[in-house]
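1. this one's structure only:
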């Protein structure tokens, strides 16, 4: 019974036996089939006949140390068939002992795992290839990303540099053209204005010399006219000085400057039935250019007058001053000039400080008034000026550092 069992095992499994020296003394049909050798070629030879060159000596040393120590060896061995084809066998080798516990032979049972092993090898190879490819892609993406970031950074710098150069060049050209144009215009005004003023002064002098009746009343009229002509003359100088970089800053009181601006416009406002009020709790003292600041007030009030003169009903302009804390300017003087002239169209309110922008006819407006106001407040007095619609009119806000 045992003999039959052994025969069936040997017939259907990859079995071999060797003597104590490792020479083959038996092989099963399955062994011959997988190796490609017949029994006559195998019997008497060692298993080196089917040893694959990939198998290192260390593997076989370990195997022999194990079985000579009367222990069972288990391992996967790569072999080479007669037709030079590799095959893989899961191998179990155990010694056969006699009654005296001496080794008389070795039996090796093997199981073919070639297909599984090759499939695993292919999978491992693909896995390594994929890992290598993935690593290459990561490096490539990283490299491309760095190149794109550098390119974007350099491009951004170049664009920013070009924009700054272009903007600076345009601003310089723009300012030069506008300043040259305004300077020429003001020079012409000055030339044509002074002669009539001189003639007016001569006429007033002659009138005083020849006038004998009600001298007190005449002197009052004469002094008003004299002050007006002086103010007109000063205005010309102020406009001309506006373009000079070496102007000296003065300390002045805001209330006096507002009063001077009002005196120049009083008769014009009265003729149009426009009431102007002034609210303040303190006579603030600021540093800057009083005459230029007066022009700003006159210009804004004149704009309010233009908006009010054809209005029916009550016509009001209110000037209010107060101390104010601004995020940018810190402690400053806050001046608001408000009218009830209907306000400014929302579509153009953001453009009113642009040079040569005007809603008036060319004969009555050049479009430089509010532009010059902005230049005076921001460039000369380091403040800010803005406008918004409030209630039923426009409200100009000026902030000057205290």
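-> Arrived safely, thanks for sending. From a predicted model like this one, the values you see are computed outputs, not experimental measurements.

2. Every contact and neighbour count from this point should use C-alpha atoms.
-> OK.

3. Okay, helices next: where are they in the stretch 1-150 of the chain?
-> 2-12, 29-35, 39-42, 57-68, 114-210 (DSSP state H, counting those that start in this stretch).

4. do the same with the stretch 251-400 of the chain
-> Using DSSP H, counting those that start in this stretch, the helices of the stretch 251-400 of the chain run over 254-271, 290-308, 369-374.

5. what's the spacing between residue 377 and residue 237?
-> 18 Å (CA to CA, to the nearest Å).

6. If you count surrounding residues, which of those two has more?
-> residue 377 (21 against 14; other CA atoms under 10 Å).

7. ok, that one - contacts?
-> Going by CA atoms under 8 Å, 6 or more residues apart in numbering, residue 377 touches 293, 383, 384, 385, 398, 400.

8. Residue 245: how many residues sit nearby?
-> Applying other CA under 10 Å, I find that residue 245 has 8 neighbouring residues.

9. ok, back up a step: deepest in the core, which of the helices of the stretch 1-150 of the chain is it.
-> helix 29-35 (a mean of 18; mean count of other CA atoms under 10 Å).

10. from the middle of its chain, how far away would it be?
-> In terms of CA atoms, centre = their mean, to the nearest Å, the centre of helix 29-35 is set 75 Å apart from its chain centre.

11. take a look at this one as well, against the first:
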């Protein structure tokens, strides 16, 4: 393949000069003399240059000059060949990584969807239990109202007149209907982004679980800045004069309900665990505090602190400190996904002197608030 002086030089990776007995390739200028100098890095051939037909021929002095030129060219050719190879290899690896990343992203998306659906089925069972607690008192009220109406019909005296009984009946049915509406919104699978009130969304979620908390003797309190929003037996007092600019966020309200429910459920479980060794009432507090560009939601519970080596792991999928069979192991992981991916917000947990707090910061929907 390689012939003549330069072919011999390349094959043997050595520099050569000759002043006679040279074979000129067909169609090439006749060679009287020639010098081929290779540029090598150890045993690696980097390049070659050839000169020919010097008047009087080549000697050792010319050869030494050629070697000096080769020494000068060596680092340049080494850098050029390695850089070219590195760029090609880098581009190849970059494309491989890009394809792998796309596959991993798609896999994570599918796994996230599976986790989401699994969590929703578990939540559905929990919410049905909450509704059972929530409806117990209203159903009892309806029973008492019907008894009173029956007594009125029979001419007996009761503590309420018919109009009062009708009003109580209407309020009770409306409350039960609102509970179903909240339940439906919570479980909706179609994510619809819109601007909504943080306090109302939290109140709607609290309405679903208030009776359950009360049945377990866990006090649940709700504050907007320094304003106490009392939680009564059947409703949340949310008739406060709140600036819309400090109360609106943008996103899927269904996922926001899940964020609040997951954190509150986790706080309640922590209280019940703590109370097993410390009898008495438990306490969970919700604080909503508007800041410059975000709305900060803090849920605090009285209870045992989270171990420092466990704290960084609580948002990992399938990580739990609960007993086997309790919890889904993905509740806080899904909560973190909703906060960060759905709302571009932040969430963290921290120990307090008397328990634990979860803090969620979500950007305000400033355009709607203006």
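-> Looks like it arrived, so ask away. Note that the coordinates shown come from a computational prediction; the quantities given were computed from them, not determined experimentally.

12. Put one on top of the other, what's the TM-score?
-> Here the TM-score for the pair of chains, by TM-score structural alignment, normalised by the length of structure 2, is 0.57; 273 aligned residues with a CA RMSD of 4.3 Å.

13. need the helices of the stretch 251-400 of structure 1 in CSV with distance to residue 318 of structure 1 and mean neighbour count, can you?
-> Shown next, in CSV, are those (distance: least, CA to CA, whole Å; neighbours: other CA atoms under 10 Å):
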stretch, distance to residue 318 of structure 1, mean neighbour count
helix 254-271, 12, 15
helix 290-308, 10, 20
helix 369-374, 19, 21
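
14. List just the one of those helices that sits closest to residue 279 of structure 1.
-> Ranking these by proximity to residue 279 of structure 1 (CA to CA) places helix 254-271 first, at 10.0 Å.

15. Could you tell me the angle between that closest one and helix 290-308?
-> Helix 254-271 of structure 1 runs at 30 degrees relative to helix 290-308, counting by axes from the mean of the first three to the mean of the last three CA atoms, to 10 degrees.

16. Quick one: list the elements packing against helix 254-271 of structure 1.
-> On a contact count with 3 or more CA pairs under 8 Å, 6 or more residues apart in numbering; DSSP states H and E, helix 254-271 of structure 1 meets helix 290-308.

17. which residues touch the helix it packs on?
-> With CA under 8 Å, 6+ apart as the test, helix 290-308 of structure 1 has contacts from 235, 238-239, 242, 250, 252, 257-258, 260-262, 265, 269, 274, 315, 317, 337, 339-342, 369-370, 372-373, 376-377, 394, 396.

18. tally of neighbours for the counterpart of residue 302 of structure 2 in structure 1?
-> Here residue 302 of structure 2 is matched to residue 340 in structure 1, going by TM-score structural alignment. Applying other CA under 10 Å, we find 21 residues neighbouring residue 340 of structure 1.

19. ok, the closest residue to residue 340 of structure 1 other than its chain neighbours - contacts?
-> Using CA to CA, 6 or more residues apart in numbering and skipping the chain neighbours, the partner closest in space to residue 340 of structure 1 is residue 393 (4.1 Å). Residue 393 of structure 1 is in contact with 338, 339, 340, 341, 342, 343, 344, counting by CA under 8 Å, 6+ apart.

20. Number of residues surrounding the first one?
-> Translated: residue 338 of structure 1. Neighbourhood size, residue 338 of structure 1 [other CA under 10 Å]: 27.
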